Structure formats: structure tokens, C-alpha cells
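Enquirer: the sequence and its predicted three-dimensional model are supplied below.
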Amino acid sequence: MADETITLYEAIGGDATVRALTRRFYELMDTLPEASHCRAIHPPDLTGSESKFYDYLTGYLGGPPVYVEKHGHPMLRRRHFVAPIGATERDEWLLCFRRAMDETIENPKLREIIWGPVEKLAFHMQNRKEGEQ
């Protein structure tokens, strides 16, 4: 009998887990003092950001390609270039993501599988050097 391959999306619990992860991520960003720089580059109302991040993560983790269907190719770096993302903002974003993931994804091995590419993506999104406006 052949092994069936499942996606990370399915392995972590599908839609319910991705929703919980994105909700917790933005709750943390909105409330943690140590995420204030990251929070400052987001709109006052995080509803739209949370919705788009949920759509993106759903497809990124192997679920339905919701983001692409709604918004086209992600082009993440280009879409985020209007926001000044330095090392501080990047690290605060990663802090929120790591905590949200730790709280919503039970399996530590799955968290580690997700963490590497997400951390690499966060470094790719940085578009400012420290001290650069």
C-alpha cells in the first residue's frame, strides 16, 4: 500500500488552524509592546491584513489557492515595498509568527517544517537597512 502524501495545511488541521494562527498572529502584533514597530507599519484596522494573510497562508501551506484566486500572484516583496521593513520590523513580525504558531500548531515537528521557509521569507521581505528611512 502506497503512502498518501498530505499537505502541511492538512497536517496542521486545515482551515480551523490557519484561521486560529492568523487571528492569534494579529492579536499578538496588536498587543505586544515588543511588536510596536511592526504594528506601526500596518493600517489602524488589521481586518484586511488578517484576511489577506489568511488567504495567503492557506495556499502557502498547501490548501486551496484562495489568495491567487482573489488577488492574483502574491508578489509579496513588491506589495510590501510601501512599508519600511527593517531588521526591527522583520524580527518583531517573526516573534509574533513564532508565538502564534507555538500556540496554535500542536506538533513541534510541523512547526519547525513551517518555520524555516517563513523565516527565510521574512528576511526576503526586509527592504530597509537599519537607519534607512
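Expert: Okay, I see it. Residues are numbered from 1 along each chain as shown.
Enquirer: C-alpha only now, for contacts and for neighbours.
Expert: Fine.
Enquirer: stretch 58-73: end-to-end distance?
Expert: 14 Å (Cα to Cα, to the nearest Å).
Enquirer: below is structure B, check it against A:
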Amino acid sequence: MSTFYDEIGGYATITRIVATFYEGVRSDEVLRPLYPEEDLGPAEVRFRDFLVQYWGGPKTYSEERGHPRLRMRHAPFAIGPVERDHWLQHFREGLDAVDLTPEQEEKFWDYVTHAAQFMVNTFD
């Protein structure tokens, strides 16, 4: 049975999306302070592995980190509408960097826009 992960090109596609996303984060004055690690590499690996697993690929994320618990893991960081919008801007760049069908792109974008809104924890 084919998964969405398989349909979009698997590991290579998600790796490209996430790498492009982090290229934007590296120089983003709003988002960069939300990443306490000087090296964004580990965060990039965690995000890639999460998306790989979410869309039907290997379960590396859960094997290494347990349940995603996204809100709990992001709770220490003030994430408001401005941060959400910057995050989505860079994710949009990631999606634009790969060759998805309009239907695949819509499915992916729907998920990330809902997830980004779910992470908002402040309106200050």
C-alpha cells in the first residue's frame, strides 16, 4: 500500500522541504531566537524525521524521541501570530522547492497551516 510519503517522493522530498525551510529560519530575525541551539542541524533532523513519520515513512522520530507531544515540546517558546506567519512563510518556500502535484501540495499545506495555528500559545 502506497503512503503519501511514497507518493510525494519519500525521504528526498521531505529532506529538501525541511532544508529549504531551515535556510530561511537561519536568517529570520523573528524565528531564529526561538531555536536555542547554535547549530540548527539537530532541529532540522528532528523536524525531518517527524514529517517523514507523519506522512507514512519510517518511524525513526518515535523510536528516538517518543510521542511527538508537539504543544508540550514547543510550550517554552512564545509563539504568536507573527512567529506563526514567519514559520509558514519558510515552509511555503520549502514546498515551492519541490515538485508536488497541486493536490499533494494542498494536502501538505493544509496540514502545516493547521499545525502552525495549533502551536500559537500567546497573543502578546
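Expert: Everything's here; your move. All values reported here derive from a predicted model rather than from experimental measurement.
Enquirer: got a TM-score for the two of them?
Expert: Scored against TM-score structural alignment, normalised by the length of structure 2, the superposed chains reach a TM-score of 0.92; 123 aligned residues with a Cα RMSD of 1.2 Å.
Enquirer: ok, the aligned partner of residue 105 of structure 1 in structure 2 - how many residues close by?
Expert: Matched to structure 2 by TM-score structural alignment, residue 105 of structure 1 sits across from residue 99. Residue 99 of structure 2 has 12 neighbours, counted by other Cα atoms under 10 Å.
Enquirer: show me what contacts the residue most central in space within structure 2?
Expert: Taking Cα atoms, centre = their mean as the criterion, residue 47 is the residue nearest the geometric centre of structure 2, at 5.4 Å. Going by Cα atoms under 8 Å, 6 or more residues apart in numbering, residue 47 of structure 2 touches residue 18.
Enquirer: that one matches what in structure 1?
Expert: In structure 1, residue 47 of structure 2 lands on residue 53 (TM-score structural alignment).
Enquirer: how close does its match get to residue 29 of structure 1?
Expert: 13 Å.
Enquirer: what does stretch 114-128 of structure 1 contact?
Expert: With Cα under 8 Å, 6+ apart, stretch 114-128 of structure 1 has contacts from 76-77, 80-81, 84-87, 90, 93-94, 98.
Enquirer: residues in structure 2 matched by it, start to end?
Expert: So stretch 114-128 of structure 1 sits over residues 108-122 in structure 2, by TM-score structural alignment.
Enquirer: lovely, talk soon.
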